[in-house]
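> what follows is a predicted structure for the sequence shown.
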Amino acid sequence: MGVVAVILALGFAVWREIATSPDHCVQRSLSAYYYTPVRPVFVGALLAIGFAMIVMWGMTWREDAALNLAGLLLMVVALVPTLDANYCSLPKAIRKTVPDTETKEIADNALIKANAEAVSRSFTALLFVVALILLLTAVAGVVMMSRPSSTIHGPTNAALIGYAVTWGLAAAAWVFYFVIYQDADNPHSAFNHKVHSWSANLAVAFIILAVVFAALHKAHGNEPARTKWVWFYGLVAATMVLAAVVIKGGDHLDLFSGWVDDHATFLLEAILIALLGVFWTLQTIDRRAKGAPRY
């Protein structure tokens, strides 16, 4: 239930910031609260949730793999801030106006410069730790596989393939982040402008996959009450997908107006994090009497 508590803490901190702002202004994205007094809770919450996703075992290797990758990506989202941070700092009368290219470039460059040292320290620390974990995982895998099969109860072939793909993707992500970070000093680089959004979108995709895999696991199980859990997990996954399609699609097609148009990203992020809390609560109830899975 620690993950649910962290989500509640983040929600309360954001609500408190909105309630105490002069005109109850809501940022255009949840990530924009990085630049408010909510920053310690925002960063800490994403790091804690990401860490929990990695260390907690999914009931199948597919679910576990999706959670591992989602957790890694959420940590990147926490440490590399968005550049959409000026909404509530602007006078209310001009918040909806689109800044000219030069003004936006100046604002973006100022944000990048102001946070460069913090991003450098935290992101390089993450790269170092992930590289160390990948190395140790590879060594442990080689040692385990080199032992006589009669002395250990190893994973199934399907799980071996799954984890090879999982850690291969994690290694590829590390290489990608390492290479793209080399251009971090350039204010126009993809690292400063794209890494946050790319990582957030992929993290959401892997979270949805994890929920889908949980539903599929229940669908193929032998438990008497499995049907209701298929419906529970399936409903959470379907709601996540529906929210992403409707809100993001509507935003790109200019179907919304007013507050929803200005805060489509915030609305979607809030819904998805709330549904993640629902999923984790369902897992806690469903799996409270089970030990570590074997596959």
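Sure, I can see it.
> use CA for all of it now, contacts and neighbours both
Fine.
> just the helices in the stretch 51-200 of the chain please.
Using DSSP state H, counting those that start in this stretch, the helices of the stretch 51-200 of the chain run over 61-79, 101-146, 157-181, 190-193, 195-219.
> mean neighbour count added to the ones you listed, as a markdown table?
Shown next, in a markdown table, are these (neighbours: other C-alpha atoms under 10 Å):
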| stretch | mean neighbour count |
| --- | --- |
| helix 61-79 | 24 |
| helix 101-146 | 14 |
| helix 157-181 | 15 |
| helix 190-193 | 19 |
| helix 195-219 | 20 |
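> what would those helices look like in CSV with distance to Gly234?
Below are the helices of the stretch 51-200 of the chain laid out as CSV (distance: least, C-alpha to C-alpha, whole Å):
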stretch, distance to Gly234
helix 61-79, 14
helix 101-146, 32
helix 157-181, 22
helix 190-193, 34
helix 195-219, 6
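> the ones you listed: which one's closest to Ala13?
Of all those, helix 61-79 sits nearest to Ala13, with 15.7 Å by C-alpha to C-alpha.
> what does the closest one contact?
42-44, 46-47, 49-58, 119, 122-123, 159, 162-163, 166, 170, 195-197, 199-200, 202-204, 206-207, 209-211, 213-214, 295 (C-alpha atoms under 8 Å, 6 or more residues apart in numbering).
> so how far is it off the chain centroid?
What separates the centre of helix 61-79 from the centre of its chain is 7 Å, taken as C-alpha atoms, centre = their mean, to the nearest Å.
> just to revisit the earlier point, and of the helices of the stretch 51-200 of the chain, who's closest to Gly2?
Closest among the helices of the stretch 51-200 of the chain, using C-alpha to C-alpha: helix 61-79, at 14.9 Å.
> quick revisit: so which of the helices of the stretch 51-200 of the chain gets nearest Trp280?
So among those, helix 195-219 is nearest, using C-alpha to C-alpha, at 9.6 Å.
> use this one as the comparison:
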Amino acid sequence: MTTDPTATGARQLVRRTDLYLRLGMVLLVLLLAAAITLEWLRYGSLLDSVSAYYYTPAHAVFIACLCSLGSCLIIYPGRTGFEDVTLNAAGFLAFLVAFVPTSRGEAECDPHRAFCDIPSSTIAANVAAVLFVGGLGLVVAYLAPILGTTRGVLAHAGDRHARIALHVLTIGYVLLVVCFLAERATFLRMGHGWSALVLFVGLIIVIVNSGLHLGRQGGKRVWYWGILALALLAMATVWIAGKRGAMEHWVFVEESIVIAGFTFYWITQKVAEVWAEPDPEPETEAGDRVLTSRPPRRHDILGG
């Protein structure tokens, strides 16, 4: 059998890189969970939401994990253009969730447990930097097809669904910038909640998109729908219980379900969808399939 060792090594390198990137994201989620758990054990009670730990000694871990996760979501390429743009949008929103804190509410601030004074000027400066870099990313995405760089890192630039998703993302970005410039106080008050909501919706869309693009692989399709159905059922149950006053810290539980569900999907996606598939046949430099040592078929022997 004739093989190309260079191509084989490149495929193995891509798979290892994919594995390490996925494991890195899982470790970031575990780091955030560890910081929250330690705060819980130290003070004996949970806060109302994961985002509320922005104000605790877990402040640095909360911001670092969200920014790192956002970077990974942007770096990781989707299997389709639509999924790629969705992952990029989710990654961008993760930075806003990290830098724009949730509302403290009416709770009294304990200086031994929380940061009681986060200057709005500091928050606004961080948000301005994120919006600036996000705008540059959109400019690059729109210039790529014009400059003919539709391969490599922007391989989906010519995808119709990707272009539609990119236009929607651009509209959302423009609205964010307008709100930030014209209604700064409103943005700082509501930006975290809306960014987190759209981020979670984006993660759910990624799971749905994976289920829709499994072709005829029925068993694997059921796998994705099962993950999504369980997550949505758990979220609906918790939401109803929380609204009826039957569950304390229900927002925290809701956020934890989304994070845990996407993390489980992220861990199992490769095993269920890609690694179980055989490697594609290697190709020569001219793009032709390399002949393998298979037994000759009847029509080959007859010259058919």
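Sure, I can see it. It should be emphasised that the depicted structure is a prediction, and the values quoted were computed from it without experimental measurement.
> out of the helices of the stretch 51-200 of structure 1, which is closest to Lys228 of structure 1?
The closest of the helices of the stretch 51-200 of structure 1 to Lys228 of structure 1 is helix 195-219. By C-alpha to C-alpha, the value is 9.1 Å.
> ok so, going back, which one of the helices of the stretch 51-200 of structure 1 lies nearest to Lys248 of structure 1?
Smallest distance to Lys248 of structure 1 across the helices of the stretch 51-200 of structure 1 (C-alpha to C-alpha): 11.1 Å, for helix 195-219.
> now that closest one against helix 157-181, angle please.
170 degrees (axes from the mean of the first three to the mean of the last three C-alpha atoms, to 10 degrees).
> does anything pack onto the next helix or strand after helix 195-219 of structure 1? Which helices or strands?
Next along the chain after helix 195-219 of structure 1, taking DSSP states H and E as the criterion, comes helix 226-243. For helix 226-243 of structure 1, the packing partners by 3 or more C-alpha pairs under 8 Å, 6 or more residues apart in numbering; DSSP states H and E come out as helix 195-219, helix 264-286.
> okay, angle between the first one and helix 264-286 too, please.
If I follow you right, that is helix 195-219 of structure 1. Computed by the same axes, to 10 degrees, the angle between helix 195-219 of structure 1 and helix 264-286 is 30 degrees.
> and the contacts of helix 195-219 of structure 1?
58-60, 62-64, 66-67, 69-71, 73-74, 76-77, 80-82, 226-227, 229-234, 236-237, 240-241, 272, 276, 279.
> cool, stretch 18-38 of structure 1 as well?
13-14, 17, 39-40, 42-43, 81-85, 87-88, 262-267, 269-270.
> matching Leu73 of structure 1 against structure 2, which residue comes up?
Aligning on TM-score structural alignment places Leu73 of structure 1 opposite Leu93 in structure 2.
> scratch that, Gly58 of structure 1 is what I was asking about
With TM-score structural alignment as the matching criterion, the partner of Gly58 of structure 1 in structure 2 is Gly78.
> then Gly44 of structure 1?
Alignment note: Gly44 of structure 1 maps to Ala64 in structure 2; criterion TM-score structural alignment.
> state the distance from Gly168 of structure 1 to Asp183 of structure 1.
24 Å (C-alpha to C-alpha, to the nearest Å).
> returning to that earlier point: got the helices and strands packed on helix 226-243 of structure 1 as a markdown table, with distance to Gly154 of structure 1 columns?
Shown next, in a markdown table, are these (distance: least, C-alpha to C-alpha, whole Å):
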| stretch | distance to Gly154 of structure 1 |
| --- | --- |
| helix 195-219 | 21 |
| helix 264-286 | 26 |
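> among those helices, which is nearest Leu255 of structure 1?
With C-alpha to C-alpha as the yardstick, what comes closest out of these is helix 264-286 (10.9 Å).
> now the angle between helix 226-243 and that closest one, please.
Inter-element angle recorded for helix 264-286 of structure 1 and helix 226-243: 170 degrees (by the same axes, to 10 degrees).
> which neighbouring elements make contact with helix 264-286 of structure 1?
The contact analysis (3+ C-alpha pairs under 8 Å, 6+ apart) places helix 264-286 of structure 1 against helix 2-20, helix 195-219, helix 226-243.
> can you redo these as TSV with distance to Thr101 of structure 1?
Converted to TSV, those look like this (distance: least, C-alpha to C-alpha, whole Å):
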stretch	distance to Thr101 of structure 1
helix 2-20	29
helix 195-219	20
helix 226-243	31
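> which one of the ones you listed lies nearest to Ile133 of structure 1?
Closest among those, once you apply C-alpha to C-alpha, is helix 195-219, at 19.7 Å.
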